[in-house]
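# The following comprises the amino acid sequence and a computationally predicted model.
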Amino acid sequence: MTETTTASPIPPREAFEESGAVSVETITHVHQWNDDLFSLKMTRPASFRFRSGEFIMIGLPKEDGKPLLRAYSMASPSYAEELEFLSIIVQDGPLTSRLQHIKEGYPIYLGKKPTGTLVTDALLPGKRLFMLSTGTGLAPFMSLVRDPEVYEMFEEVIVVHSVRRVADLAYRELLESKLEGDPLLEDDQRERMIYVPTVTREPFRTQGRIQALIDDGRLFEQSKGPQRFVPEEDRVMLCGSMAMIKDHAADLEARGFEEGANNKPGQFVIERAFVG
């Protein structure tokens, strides 16, 4: 059942209570990419620190006053003054059905303990970093791709985003511009960022699922390196649907890649918090 709009789904600030687990922040901007996809920015506590690629809990109060929280990857770089998140709209979703109504100035809960495995600490040194994403799985890579330290670790940073419709290519203009206007990236770093968008259900310059691009070599066309995955040199991050992550993890393992973690770096990583 979808939620009715007879009453505001966003409670007043008085309904939000600070605690040891969450702070109450303020929405500073909302961007609607299409009818099903939006991003939001919120104030960032002065003491809040995170590693590029990590996620945090955000949410709203339930009817009983307790926080309803869900894990969202930070799409903002770690140095940004505000925190940014990318979300789909699920009409019967307990949280997203309400978040879609949020506006500038509204309150929102923010967790206090960022965590995750989509971080460079979980990867061994390498030459190329591939970020393979579907849908809103692009979010953590928008954080990582604007982190100067990533370019100090890798010669090329390749962002792959697979979606159903062209309109689903969030941040497309920014990525096609090679992050023009970024305050911290040097020109040579921006030039080493490669953006590979692909669409599965509409005409586009690149069509097909990520696996098809891997198999026929289109994924590697803009790279100066080998036109295939090389376990000794390449590092891979995966974020997207559960099926996508499981399929690509299996494919990488078959190619000789080993999964990494914060306590044992490897050649590819996934965000297990979203896999289940």
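Looks like it came in fine. Please read all numbers here as calculations on a predicted model, not as lab measurements.
# Going by C-alpha atoms from here, please, whenever you check contacts or count neighbours.
Noted.
# and the strand ranked longest in the chain, what other elements does it pack with?
For the chain, the longest strand by residue count, based on DSSP state E, is strand 22-34. Applying 3 or more Cα pairs under 8 Å, 6 or more residues apart in numbering; DSSP states H and E, one finds that strand 22-34 contacts strand 37-43, strand 107-111.
# Comparison target, given below:
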Amino acid sequence: MQENATLPQTGAAEAHIPAGVYAETVTEVQHYTDRLFRFRITRPAAFRFRSGEFVMIGLPNAERPVYRAYSIASPSWDEEIEFFSIKVPNGPLTEHLQKIRPGDTVLMRKKPTGTLVNDALLPGKRVYMFSTGTGIAPFASLIRDPETYEKFGEVILTHTCREVAELEYGLELVRKLMEDELVGELARAQLRHYPTVTREPYPVMGRITDLMASGKLFADLGVPPICPEDDRGMICGSMAMLRDTKEALEDFGLVEGSNAQPGSFVVERAFVD
């Protein structure tokens, strides 16, 4: 992969676009920290996905582009596609992706997939969306989709990061959502946002599994502990977080589901770099 920061524009890259791949234009880039940024690209007219799914993306800066799985952070109705990414200094993709600017080209494979979709969960009273770091991305899609509020009476989004600055994407997302014309009224009535930090002082500190085990999560939210009859869960984060949160939900009696067989919780296992 070439080291140049300036990526080819769509016209220059057309000859190298393989079948089954879209070449889309970057419309917006926002950097939050030296480790996190979000970007938006144009949406192909024929592209359809379910809120919460992921897609493979890459850059046209090599004869054989590197592709990685990225959760789509925008909802299924959005006219553009948004992604929330980490920056990995020597990452095969993110080392270059973090340098994109509006007007540059991003490659996106045409087939979305994933388990963090409403269809993979049985109906319930409330749904917990457990996320760490950029794992909030699929939930950024789901909490902006009216279908989520139709299926669950209460939507609880937890987002755990190491440092306070890393929470900003989620905090900004929820602030804007509350004023959104399409789902703002639903979100104000049904969405609960629970950010936590592990390495800096913050109103709520600690790993989400520890906060569940101690009961603090439920006490803070004013809800009963998780039970299989009422509660559903979605998990997206690091490998360790996925393992520990999955075990915690199973201890509460929840059963993992899938697209083929809906259950009381689902896990996303696609990662960046």
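Thanks, I have it. Predicted model only: the values in this text are computed from it and were never measured.
# Could you tell me the TM-score of the two chains?
The TM-score (TM-score structural alignment, normalised by the length of structure 2) is 0.93; 270 aligned residues with a Cα RMSD of 2.0 Å.
# re the thing from before, deepest-packed of the helices and strands packed on strand 22-34 of structure 1, please.
Of all those, strand 107-111 has the most neighbours on average by mean count of other Cα atoms under 10 Å, namely a mean of 24.
# For it, give me the average deviation versus structure 2.
Following superposition, strand 107-111 of structure 1 is found to deviate from structure 2 by 0.9 Å on average (mean Cα distance after the TM-score superposition for structure 1).
# In structure 2, what stretch matches that strand?
Mapping strand 107-111 of structure 1 onto structure 2 (TM-score structural alignment) gives residues 105-109.
# which residues in structure 2 does stretch 191-204 of structure 1 match up with?
Under TM-score structural alignment, stretch 191-204 of structure 1 corresponds to residues 189-202 of structure 2.
# show me where structure 1 has strands.
With DSSP E as the criterion, structure 1 has strands spanning 22-34, 37-43, 55-61, 67-73, 82-88, 107-111, 128-134, 156-163, 193-199, 234-239, 268-270.
# Out of these, which gets nearest to Ile210 of structure 1?
strand 156-163 (6.6 Å; Cα to Cα).
# What span of structure 2 is that closest one aligned with?
Going by TM-score structural alignment, strand 156-163 of structure 1 lines up with residues 154-161 of structure 2.
# Mind listing residues that contact the matching stretch?
Outside stretch 154-161 of structure 2, the residues that touch it by Cα atoms under 8 Å, 6 or more residues apart in numbering are 125-133, 136, 139, 143, 148-149, 167, 170, 190-198, 206-208.
# again, but for stretch 126-136 of structure 1
86-88, 141, 153-163, 168-169, 210, 232-241, 244.
# Now distance to Thr4 of structure 1 too, for the strands of structure 1, in JSON lines please.
Listed next are these as JSON lines, based on distance: least, Cα to Cα, whole Å:
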{"stretch": "strand 22-34", "distance to Thr4 of structure 1": "20"}
{"stretch": "strand 37-43", "distance to Thr4 of structure 1": "19"}
{"stretch": "strand 55-61", "distance to Thr4 of structure 1": "17"}
{"stretch": "strand 67-73", "distance to Thr4 of structure 1": "18"}
{"stretch": "strand 82-88", "distance to Thr4 of structure 1": "18"}
{"stretch": "strand 107-111", "distance to Thr4 of structure 1": "21"}
{"stretch": "strand 128-134", "distance to Thr4 of structure 1": "30"}
{"stretch": "strand 156-163", "distance to Thr4 of structure 1": "29"}
{"stretch": "strand 193-199", "distance to Thr4 of structure 1": "33"}
{"stretch": "strand 234-239", "distance to Thr4 of structure 1": "32"}
{"stretch": "strand 268-270", "distance to Thr4 of structure 1": "36"}
